[in-house]
Structures are given as structure tokens and as C-alpha cells.
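Novice: model the structure of this input:
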Amino acid sequence: MKFCRFNKDRIGVVQGELIHDVTSLFDRQLSWPTAAGDAIIAQLAAVHASGIDLAKMPVVPLADVRLESPVANPNKIIGAPVNYHAHIAEANADAEINSGRTYTTLEAYGLFLKANSSLIGPADDISLAFADRRTDHEVELVVVIGKTARHVSRDDAFGYIAGYTVGLDMTVRGAEVPSYRKSPDGYCVLGPWLVTPDEIKNPDKLGLSLTVNGETRQSANTDLLILGVARLIEYASAIYTLYPGDIIMTGTPAGVGPVEAGDLIDATVEQVGSLRIRVIPARPTVQGASA
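Specialist: Down below sits the predicted model:
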């Protein structure tokens, strides 16, 4: 199934050009302190397994809704840098990307975290963080964790996945640590929905692509990932406790490049979906403040 979040936290199942509103099937009452993770994602597998009678659910046209990030409240957003050999090569060849570093392997470089406040959906806009610095697009397959995981082996990893979505890991180029340059507001785009694992036979064999204003910039396949989906979950869960709704951005292929205000980005992952989002100018800096 394709689960989406729309119109200020409604929950839907997408079928063709329609959304079936299944919000009533989820417990949205909060208690304090809340459990770690996203409460809706934590319920997703049980609701899916219960057998949803979509014919009894209210319907709204997909074209009439505002699609939001399919995950509302991740405990953390995990990034996997340099996870395609061709991207390592282009990063090492471009001084604006490497800022004097030499990239070798993902395991030598490690994972990074993006701020949760960077998360937006496809109905939003990407506001450039700086008017005078380069921001690059990076399309990625995104894995969303479905249940608490710690020290998970790659053989068991697929049992911890809630679903897959399309992601943009927007990045400011510069010498600062990745968690700073990849965490401005709006620099983590997810959408258009979450596809449950039963619909994806092999996440390590999916085409992914990105265009800017109709021009193809990135085109590759997840079979080129250095660390595949299961290995990434094993690797991440060895150091972090993963909670429902946690996001693992699996890495971007070659072809990353700068975007400017007014650009229109289209990002696609095979069997998952496509999102379209516009880049808008940097917000004015408050007088007396410095970046």
C-alpha cells in the first residue's frame, strides 16, 4: 500500500488518482511522556495487516490535497554519505564538494545526522539557506524504520522496515561538518508517500533519477549502492537505537549539482513514486544576525 499524510495530518491510502482517508484507524491520542519515534508509523504495520476495507473510507481526489512528508515526527534523520562509487569520484574531483577532503568509503567516513527541523514535504518549497553559497540537489531512496531496532543483523534487517519513500538530501557546499550544511530548514524533502515493503521486491534494484527544469542531472540504480539497504540498517543500528519513523537516507548517486531560486526539481524512485518541488530565494537575514 501507499500511505500518505495530507491536509494537516490526515492519513490516507493512495490508489490511482484517489486518496482513501484512513485516519480513523489510527490512535492519535497522545500521552506524556510520549514514546520515542513517530506514533503513526509505529501503528502502520498493524493497521496494514488488519485488512483495510477501503470501500468504507471517505475518498478525496489526489489532485485536491496538500501532500506532506509521509513521516511527521522522526526521532532522527540518518544520512549515508558517499555510498555510490561514482559519487565518490565526482566528489573527489570537485573542490567545492570535497573542501580539501579525500573521500574513500562510507565506512571510513561514517554516517551523519540531519536536523529533524529540516524535514518538509512535496507541497512545500525549498528555501535556499544562503543567497551567496552553493546548494546542491541529491536524490535518494529513503528507508523508514517501522519498529525499534538495535544491533540488527543484515539478515533480519528487512523485518524492521515500515516502507520506502523518495528523498532529497539538499546540501550546502563548504568546509563545515555535514550535519550543519545539510540541516537548514527545508533541506530534507520526503514524499510523495510511503510504500510498504510488500510492494517493493528488492530495494537494492530500483532506478532513481532527478531533473532540474526538465534537464536530467542524476540517473542511476540502487544496485550500485556500496552498502545496500540491509547493511545500512545493520550499520546504523550498531550505534543508534532506531525507532519507528526514523529515516535512513541511503545515499545519492553521481550527478549532484547546484540549484538556484526558481528551479523546479523532479525526483523519482522506481516503484516508489515521484515528487516535484520548487526552489525559492533565501530568506532575508535579520539585521544584526550572522550565519
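Novice: make it CA atoms for all contacts and neighbour counts henceforth
Specialist: Will do.
Novice: would you mark the buried spots in the lengthiest helix in the chain?
Specialist: Under DSSP state H, the helix in the chain containing the largest number of residues is helix 39-49. For helix 39-49, burial by neighbour count (16 or more other CA atoms under 10 Å) applies to 39-45.
Novice: so which elements touch that helix?
Specialist: Judged by 3 or more CA pairs under 8 Å, 6 or more residues apart in numbering; DSSP states H and E, helix 39-49 is in contact with strand 161-169.
Novice: how about this one, so we can line them up?
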Amino acid sequence: MKLALFNDYQLGVVSEDRIYDVGAWVDWRAERPQESLVRLMAAYDQVSSRLQGFAEAPSQPLAQVRLRPPVPAPSKIVAAPVNYYRHQDEMNRQFNNAEHTIEKLGFFLKAPSSIIGPGDAVQLPRADRRFDHEAELAFVVGRRARHVSAADAHKYIFAYFALMDITMRGIEDRPMRKSFDTFTPIGPWLVTADEVENPHELGLRLWVNDDLRQDANTSDLIYDSYQFFALASSVMTLEPGDILTTGTPEGVGPIHPGDTVRIEIERIGEFSVGVEAEQSQQR
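Specialist: Below you'll find the predicted structure:
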């Protein structure tokens, strides 16, 4: 099932080119969307059969609504660095910096305040630095997890979605360079794990304007979604509503004000964001 947040953070089910407002069916509180999402995930086994009848709910064309970040306020974003071998080679070539893979680096955290949604704009804070796009498969934790094995991780993943990890290049640690406001576009909606089936055989592509920059498959991950879940849960408690994102493949490149960046993941969907100079630069 495709679950979207739209307009004033109402809950919708997406089917083809329409969105169905099902918030009243699950006691959704639009003024508290993250809390409502956590409550929905906890009760999903009980309400999913009701949601299957979404066609009875009020609907409108998908093109006429504003999609919001499908996970608006997680307690943390756990991110995988250098989790595709070809991206490791790319980093070494471009930056003359011998990068280790996730096996040595572990993971890093991004600020939840960096999240934006489909159709929003990435704000580049400095004119003297390079900023890159990174296309990633991400997922939301469905229930509290600690010391979960890779074999059991699928039981804790509620849904998948697309994520762009916008990055400022430089010598600073990753959490700083990747946590500026607007540096984590996510969307277009949540696709529940049962519908994705196998998250490790998904095509992933990203365009800047009309230029295809990244074209890969999640089968090339070093640590797949389940292994990464196990790694993160071995260190910290993962709370319902937390985001984990699995890293980017080769093809990373710069973005500039005026660009449009579009990401597409097989079985999940696509969305775009604009790129602008931050207002402080324009004064």
C-alpha cells in the first residue's frame, strides 16, 4: 500500500493518479503527523483490511495535492556511508581520499530538521563550496528494535521510500556537511514492506534536469537493508518512526541553483525537488 501525507498533513492512500483521504478511518491527527504515523504503524495489522477499501474514501487527483514528507519528524536519521563498491571507487578518484566502506566506517547521523518533501527546494548555504546529490533507498522503522539480527530485520521495517542525501564537500565530519536545513528530501510516499517484497532488487535512478546521473540497483549494496538495520540496532535503540537510509551508488555529482533533481526507485515511485541559493546568500 502507498501511504502519503498531503496538503495539511492529511493521510492518504495513493492508487494510480488519485489520492484517497483515509485519515478518519484510523483516527489520524493532522496536527501531529509523526505521532499519528507511529500510532498507525503500531495498529497496522488491525486497520490494514479496512484501508484496503480506500476506494470508498473521498479522493482527488494526485496532481492537485501537495505531497509532504512521509516521515515528517523522526527522532533520528541513521545513514550508511560508502555502501556501494563502485561509489567507493568514485570517491577515491574524485577526491583523492582513500575512503573505507561501511564495513570500516559504520554509520553517521543526519539532523531530522534537514527533511523536506516532494516539490520543495534544497537551499544551498554557501556559494564557495561544492554540493552533491546522492540517491538512496530508505525505510522507516515500524517498532522499537535493539540487537535485531539481519535475519529478523524485515519484521521491524514498516515501509520504504526514496531519499536524497544532499552533501557539502569538505573536510568537516559527515553529520555537519549533510545536516543543513533542506538537505534530506524524502518521498514521494511510504510503500509498505509487503508491497515492496524484495528491497534488494530495486532499480534506482537520479536525474539533474534531463541528465541521468545515477543508475544502479540495490542488489549492489555492500550491506543490504537488513544488514544495515542489524548494524544500527547493535549500537542504539531504533524507535518507531526512525529513518534508516542505505547509501548512494556511483554517479554522484554537483548541483547548482536553478537545477531540478528527480529520483526514481522501482516499485516505490519518483519525486523532484528544486535547488536554490539560501536566502542569506541573496541579500
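Novice: before we move on, the earlier item: got a list of contacts for the longest helix of structure 1?
Specialist: If you take CA atoms under 8 Å, 6 or more residues apart in numbering as the criterion, helix 39-49 of structure 1 is touched by 25-28, 71, 73, 146-147, 162, 244-245.
Novice: mind listing which of these are in strands?
Specialist: residue 162 (DSSP state E).
Novice: distance of the closest residue to residue 116 of structure 2 other than its chain neighbours relative to residue 274 of structure 2?
Specialist: Of all residues not flanking residue 116 of structure 2 in the chain, residue 185 sits nearest, at 4.7 Å (CA to CA, 6 or more residues apart in numbering). Between residue 185 of structure 2 and residue 274 of structure 2 the computed distance is 10 Å (CA to CA, to the nearest Å).
Novice: so what sits against both of those two?
Specialist: Joint contacts of residue 185 of structure 2 and residue 274 (CA under 8 Å, 6+ apart) are 120, 122.
Novice: between the two, who's got more neighbours?
Specialist: Per other CA atoms under 10 Å, whichever of residue 185 of structure 2 and residue 274 has more neighbours is residue 185, with 26 against 20.
Novice: re the thing from before, farthest pair within the buried residues of helix 39-49 of structure 1?
Specialist: 39 and 45 (11.8 Å; CA to CA).
Novice: any idea what residue 244 of structure 1 aligns with in structure 2?
Specialist: Superposed on structure 2 with TM-score structural alignment, residue 244 of structure 1 falls opposite residue 240.
Novice: ok, its match - contacts?
Specialist: 38, 140-144.
Novice: same deal with residue 203 of structure 2?
Specialist: 215-218, 265-266.
Novice: that one and residue 84 of structure 2, how far apart?
Specialist: Taking CA to CA, one finds residue 203 of structure 2 at 14 Å from residue 84 of structure 2.
Novice: next one: residue 186 of structure 2
Specialist: Applying CA to CA to residue 186 of structure 2 and residue 84 of structure 2 gives a distance of 20 Å.
Novice: same check on residue 225 of structure 2?
Specialist: Taken as CA to CA, the span from residue 225 of structure 2 to residue 84 of structure 2 is 12 Å.
Novice: now do the shared contacts for these two.
Specialist: By CA under 8 Å, 6+ apart, no residue touches both residue 225 of structure 2 and residue 84.
Novice: great, nothing more from me.
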